[in-house]
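Peer 1: Got a predicted structure here, sequence first:
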Amino acid sequence: MQTADDERGKGFLQAFGAYGLWGVLVLYFAMLDPSSPIEIIGWRILFSIAVALVLLAVQRRLGSLWRLITQPRIAGTFAVAGVLIAGNWLTFVFTVSSGNALEATLGYFINPLVAVILGMVFLGERLRPVQWLAVGIAVVAVIVLTIELGRLPLAGLILALSFGLYGLVKKRVSGRVPVLEGFTLETLLISPIALVCLAWAALAGGGIAFGQVSALHTTLLALAGVVTSVPLLLYGSAAKHLSLVELGLMQYLAPSIMFVVSVLVLGEAMPPERWIGFGLVWLALVFFTADALHTGAKGRRAKRLTKIDVTALD
């Protein structure tokens, strides 16, 4: 029987695997050229469905999936989640394919701050002073990067907002739906999007590249389902074993790896103005993380004191 420490250790390994894989995906998608982002997303959805259904069949859990499909409220929630994650991946692949991987990196760096704002807007949560400071610094960073780019870093903002909303929607059903069934359902419900993407790529996007370029390209494209499904499944499982603070701290691993790959491997330029912009983002995250750690420690102390008081009364 596994102890609580064993479960937490397992959760850390799963989170490390999820964020590590997400971090190197910029390199993976850059290797899928000349497939268009539309084609990549189409295959990604279809191959993800295949992988998930095989896993459910092997574990004899297809009946559990059918029970979820027949519940309109749950199915509707996962349909919304599926559309959000499909939009997130389409934006990500398009941004990387167009040579702007650093902009995608920016989106995932500011995602925790966007999640805090979404919590305030949709869940009625109040921002603490340090959180307001972190958000303010992030806004200044976006302004600096807008001036440097000559345009609003729209792709980065869309990535942060769509993933934040995805997490918000999934929060409504977390704990009630098994990770694999939930992932299969949300992917299955957006299969029409995959068909539309592939039809668009074939008729108006320059044609389907799958099976037309090389054996390596075909293999990499066929693995899109596995490569993008595994980190989502690992993340969903890790969320059951780790606190939100622990998950939030590990979240910075993915964009940090993306940043290194974008600059050192893909050779994207980092002029001084861009360093300033990213530096401000990192400063905002320092304040945000310090506040989260302080608040978490204070909460744990309060729980211990309450437990001591109750024990004393007994």
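Peer 2: It's in. Residues are numbered from 1 along each chain as shown.
Peer 1: Going by C-alpha atoms from here, please, whenever you check contacts or count neighbours.
Peer 2: OK.
Peer 1: now the strands for the stretch 51-200 of the chain?
Peer 2: Under the criterion DSSP state E, counting those that start in this stretch, the stretch 51-200 of the chain carries no strands.
Peer 1: Without its sequence neighbours, what residue ends up closest to residue 202?
Peer 2: residue 208 (5.2 Å; CA to CA, 6 or more residues apart in numbering).
Peer 1: what's the spacing between the residue lying closest to residue 52 once chain neighbours are set aside and residue 85?
Peer 2: Once flanking residues are discounted, residue 52 sits nearest to residue 184: 5.5 Å by CA to CA, 6+ apart. From residue 184 across to residue 85, the span is 13 Å (CA to CA, to the nearest Å).
Peer 1: Next one for the comparison:
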Amino acid sequence: MSTAPPVPDRVTGSGLAFALSAYLLWGVLPLAFVLLIPSGPVEIVAWRIVFSLVFCALLLTVTRGWQRFAALARDRRVVLTLAIAAVFILVNWSVFIAATLTGHVVEASLGYFTNPIVTVLLGVLVLRERLRPLQWLAVGISAIAVLVLAIGYGAFPWIALSLAASFGLYGLVKKQVGPKVDAIGGLTMETLVLSPLAVVALVFVQVTVGLTIGTESPLHTAVMLSVGAITAIPLLLFAAAARRLPLVYLGLVQYIAPVLQLIIGVWILGEAMPLERWIGFGIVWLALAILTVDVIRHRSRSDLPAVEPEP
């Protein structure tokens, strides 16, 4: 039986199906967290860590991946790198869930729209990469968008930029381990590192205001118990897509998630979207269009904006 790696598909095929599934699930994620009200963000993030670890442990058992994970755990450099990544993913999860629970899904979607541009900027600041003219133009236009949105929101869009920065830094750190770490093993180690903090957070919540899990409706309990699977399944779908789909197309599909989040925020959750915000989003989309044109013109893997899974 052949064990050769799958050959990347073209625009259609299983790779596109996996990518669409992953980003569709990430796009509707706010609806799941809205169902967890009245739970607070600290409790939700803590349970997300704990149940993600449990779900990954089950996956490692089913796929007989414990030996591979043990080899990963013996590599101190990889473990340290994943611990740093865990810090960034913790920030990202916390900001995203807090934004969702407080009626800022639209601003959260902006964070994932701007993530590719922030990733390009991190390449300059951290990796000392040189940008092409169109990339500089996209970054400049994005700076104008931030100014317009700050005026439109009446405050600095810190939620969007925090999400974009933490997500970009997470991807930057994860690139340092590259193919050494598979999707299940990486998430297992990251949640394992964060689990003591999650336990402390759950104890704190119980002592102060009381845990809500099991005290609300059956739907609330079911969704809370599912946050581990909700976290891991899109990640695994993304990993499968990345093995089968050329990165240039994977990079384009990623915009499905923030588009869905924007739709959910405006038309389902009824968040305000005045003209100033539409103008700001429009400027961001112009920058993304310019960046996309540049990416399509330079398809080499080293030139593509990093595409990492959503927290």
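Peer 2: It's in. Quick caveat, the model's predicted, so the values are computed rather than measured.
Peer 1: And the TM-score between them?
Peer 2: Once the chains are laid over each other, their TM-score by TM-score structural alignment, normalised by the length of the second structure reads 0.91; 297 aligned residues with a CA RMSD of 1.8 Å.
Peer 1: Aligned to the residue nearest to residue 52 of the first structure, what sits in the second structure?
Peer 2: Matched by TM-score structural alignment, residue 184 of the first structure corresponds to residue 188 in the second structure.
Peer 1: my read: its match touches residue 53, true?
Peer 2: Yes: counting by CA atoms under 8 Å, residue 188 of the second structure does reach residue 53; the two are 5.6 Å apart.
Peer 1: ranges for the helices of the second structure?
Peer 2: Counting by DSSP state H, residue ranges of the helices within the second structure are 14-27, 29-34, 41-62, 66-73, 76-101, 105-125, 133-153, 158-174, 183-208, 218-225, 227-244, 247-253, 256-263, 275-297.
Peer 1: Reformat the ones you listed as a markdown table; add mean neighbour count and distance to residue 6 of the second structure.
Peer 2: Converted to a markdown table, those look like this (neighbours: other CA atoms under 10 Å; distance: least, CA to CA, whole Å):
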| stretch | mean neighbour count | distance to residue 6 of the second structure |
| --- | --- | --- |
| helix 14-27 | 22 | 10 |
| helix 29-34 | 19 | 29 |
| helix 41-62 | 21 | 21 |
| helix 66-73 | 14 | 21 |
| helix 76-101 | 20 | 26 |
| helix 105-125 | 24 | 27 |
| helix 133-153 | 18 | 32 |
| helix 158-174 | 23 | 22 |
| helix 183-208 | 18 | 17 |
| helix 218-225 | 17 | 34 |
| helix 227-244 | 21 | 6 |
| helix 247-253 | 19 | 14 |
| helix 256-263 | 22 | 25 |
| helix 275-297 | 18 | 23 |
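Peer 1: so where is stretch 167-178 of the second structure in the first structure?
Peer 2: Counting by TM-score structural alignment, stretch 167-178 of the second structure falls onto residues 163-174 of the first structure.
Peer 1: who's in contact with that stretch?
Peer 2: Stretch 163-174 of the first structure is contacted by residues 74, 77-78, 80-81, 84-85, 88, 111-112, 114-115, 118-119 when judged by CA atoms under 8 Å, 6 or more residues apart in numbering.
Peer 1: Name all residues that make contact with the match of residue 184 of the first structure.
Peer 2: 52, 53, 56, 57.
Peer 1: In contact with the last one, which residues?
Peer 2: Residues counted as contacts of residue 57 of the second structure (CA under 8 Å, 6+ apart) are residue 188.
Peer 1: Which residue in the first structure aligns with it?
Peer 2: Aligned by TM-score structural alignment, residue 57 of the second structure pairs with residue 53 of the first structure.
Peer 1: Quick check: the counterpart of residue 41 of the second structure in the first structure vs residue 162 of the first structure, distance?
Peer 2: In the first structure, residue 41 of the second structure lines up with residue 37, judged by TM-score structural alignment. From residue 37 of the first structure across to residue 162 of the first structure, the span is 17 Å (CA to CA).
Peer 1: same question, residue 30 of the first structure
Peer 2: Using CA to CA, we find residue 30 of the first structure at a distance of 22 Å from residue 162 of the first structure.
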